[in-house]
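Asker: One predicted model, sequence on top.
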Amino acid sequence: MGKNINDYHLVDYNIELSEDEKFMKDINEELEIIVSKKDLFVVSMLNKEQKYAYDIILKKVFSNQAGAFFIDGPGGAGKTCLYNAILATVRSKKLIALATASSRVSATILSGGRTAHSRFKILLEIDQNCICGVSKQSSLAKLLQLTQRLSYGMKLQ
């Protein structure tokens, strides 16, 4: 939120975390996301199209292959249900899955979700010289390297 604990003067000294401490905090934050039984149960209730997408996406994830998928469908088609089932399955295996969305509202309905701007340090005001604020040595860069890599996308009917 753009604030630092030191801005509140709770103690007489500044609290500073090393990059390793930030990295461990980031990892623990992701690994401590509670995998709901409901999201795991939903897998058994996926329709044919959802199950097809679920199986293909997880095959890529668990074989550590890159993949890009586009999930599309009208409101109520079960996209969020599918996303949360995938996230729950990946996280139940103690793997890191970063749930991101383009808007705050969308992020709140994903288990452990955050906006892409928040997660990837994307500036809100951009021009042709803008870059994301993630350095190669940062704790976020290390977290991204541990994450099961894939982008979602597939059309649901």
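Answerer: Perfect, I can see it now. Numbering: from 1, shown residues only.
Asker: all contacts plus neighbour counts: C-alpha atoms, from now on.
Answerer: Noted.
Asker: Which stretches in this structure count as helices?
Answerer: 19-31, 37-42, 48-62, 79-92, 104-108, 116-120, 139-146 (DSSP state H).
Asker: Take those and lay them out in a markdown table including mean neighbour count.
Answerer: Below are the helices of the chain laid out as a markdown table (neighbours: other Cα atoms under 10 Å):
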| stretch | mean neighbour count |
| --- | --- |
| helix 19-31 | 15 |
| helix 37-42 | 14 |
| helix 48-62 | 16 |
| helix 79-92 | 21 |
| helix 104-108 | 15 |
| helix 116-120 | 16 |
| helix 139-146 | 16 |
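Asker: here comes the other one, which I'd like you to weigh against the first:
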Amino acid sequence: MQCVAARNGGVFFVYGCGGTGKTYLWRTIISRIRLTGKVVLSVALSGIASLLLPSGCTSHSMFRILIDLDKDSCCAIDVTSDLAELIKIAELIIRDEAPLQHRRAFEAVDHTF
């Protein structure tokens, strides 16, 4: 919450076994930040996990991640699109089930950003 308030960025990894409250943590953080009128993007690898997050969707659909990825891939997001604007104004991006996604998917999103 301090990184969002200070707008200095950061990457955090939350690890825990099933039933330890990770989804509760995500929902609480999302609600708190959206309460102040800020934009939070919540994505997950699977459709089932994305349904548990407020306004959640899969990472492939949100970031337009290609199916066939190589080491220099980028996502299929047009720079002038509404999606690009949404990503630009987002204060926080929560990626649930991150360790289950292929490394090249992370690299494609990073190259796109």
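Answerer: Alright, I've got the coordinates. What you see is a predicted model; the values in this text were computed from it and never measured.
Asker: What's the TM-score once they're superposed?
Answerer: The TM-score (TM-score structural alignment, normalised by the length of the second structure) is 0.76; 96 aligned residues with a Cα RMSD of 1.9 Å.
Asker: coming back round to it: which one of the helices of the first structure lies nearest to G73 of the first structure?
Answerer: With Cα to Cα as the criterion, G73 of the first structure lies closest to helix 79-92 of these, at 7.2 Å.
Asker: circling back: make TSV from the helices of the first structure and add distance to G153 of the first structure to it.
Answerer: Shown next, in TSV, are the helices of the first structure (distance: least, Cα to Cα, whole Å):
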stretch	distance to G153 of the first structure
helix 19-31	23
helix 37-42	20
helix 48-62	9
helix 79-92	10
helix 104-108	16
helix 116-120	16
helix 139-146	20
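Asker: Out of those helices, which is closest to Q128 of the first structure?
Answerer: Closest approach to Q128 of the first structure among these (Cα to Cα): helix 116-120, 17.0 Å.
Asker: ok, back up a step: of the helices of the first structure, which is nearest C130 of the first structure?
Answerer: helix 116-120 (13.0 Å).
Asker: Just tell me the aligned range of that closest one in the second structure.
Answerer: Aligning helix 116-120 of the first structure against the second structure (TM-score structural alignment) gives residues 59-63.
Asker: Quick one: average offset of the matching stretch versus the first structure, please.
Answerer: Stretch 59-63 of the second structure, aligned to the first structure and superposed, deviates on average by 0.4 Å (mean Cα distance after the TM-score superposition for the first structure).
Asker: List the contacts of the counterpart of N84 of the first structure in the second structure.
Answerer: In the second structure, the residue matched to N84 of the first structure (TM-score structural alignment) is R27. Going by Cα atoms under 8 Å, 6 or more residues apart in numbering, R27 of the second structure touches 53-54.
Asker: Tell me how many other residues surround the residue mapped onto G75 of the first structure from the second structure.
Answerer: Under the alignment (TM-score structural alignment), G75 of the first structure pairs with G18 of the second structure. Per other Cα atoms under 10 Å, the neighbour tally for G18 of the second structure reads 8.
Asker: can you check G78 of the first structure too?
Answerer: If you count neighbours by other Cα under 10 Å, G78 of the first structure ends up with 17.
Asker: And for T112 of the second structure, nearest residue in space, chain neighbours not counted?
Answerer: Of all residues not flanking T112 of the second structure in the chain, C74 sits nearest, at 5.3 Å (Cα to Cα, 6 or more residues apart in numbering).
Asker: Contacts only, for the one you found.
Answerer: Counted by Cα under 8 Å, 6+ apart, C74 of the second structure has contacts 65-66, 107-109, 111-112.
Asker: Those into JSON lines, with extra columns for neighbour count and secondary structure?
Answerer: Below are the contacts of C74 of the second structure laid out as JSON lines (neighbours: other Cα atoms under 10 Å; DSSP: H, G, I helix; E, B strand; the rest coil):
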{"residue": "I65", "neighbour count": "21", "secondary structure": "coil"}
{"residue": "L66", "neighbour count": "15", "secondary structure": "coil"}
{"residue": "E107", "neighbour count": "18", "secondary structure": "helix"}
{"residue": "A108", "neighbour count": "22", "secondary structure": "helix"}
{"residue": "V109", "neighbour count": "19", "secondary structure": "helix"}
{"residue": "H111", "neighbour count": "13", "secondary structure": "helix"}
{"residue": "T112", "neighbour count": "17", "secondary structure": "helix"}
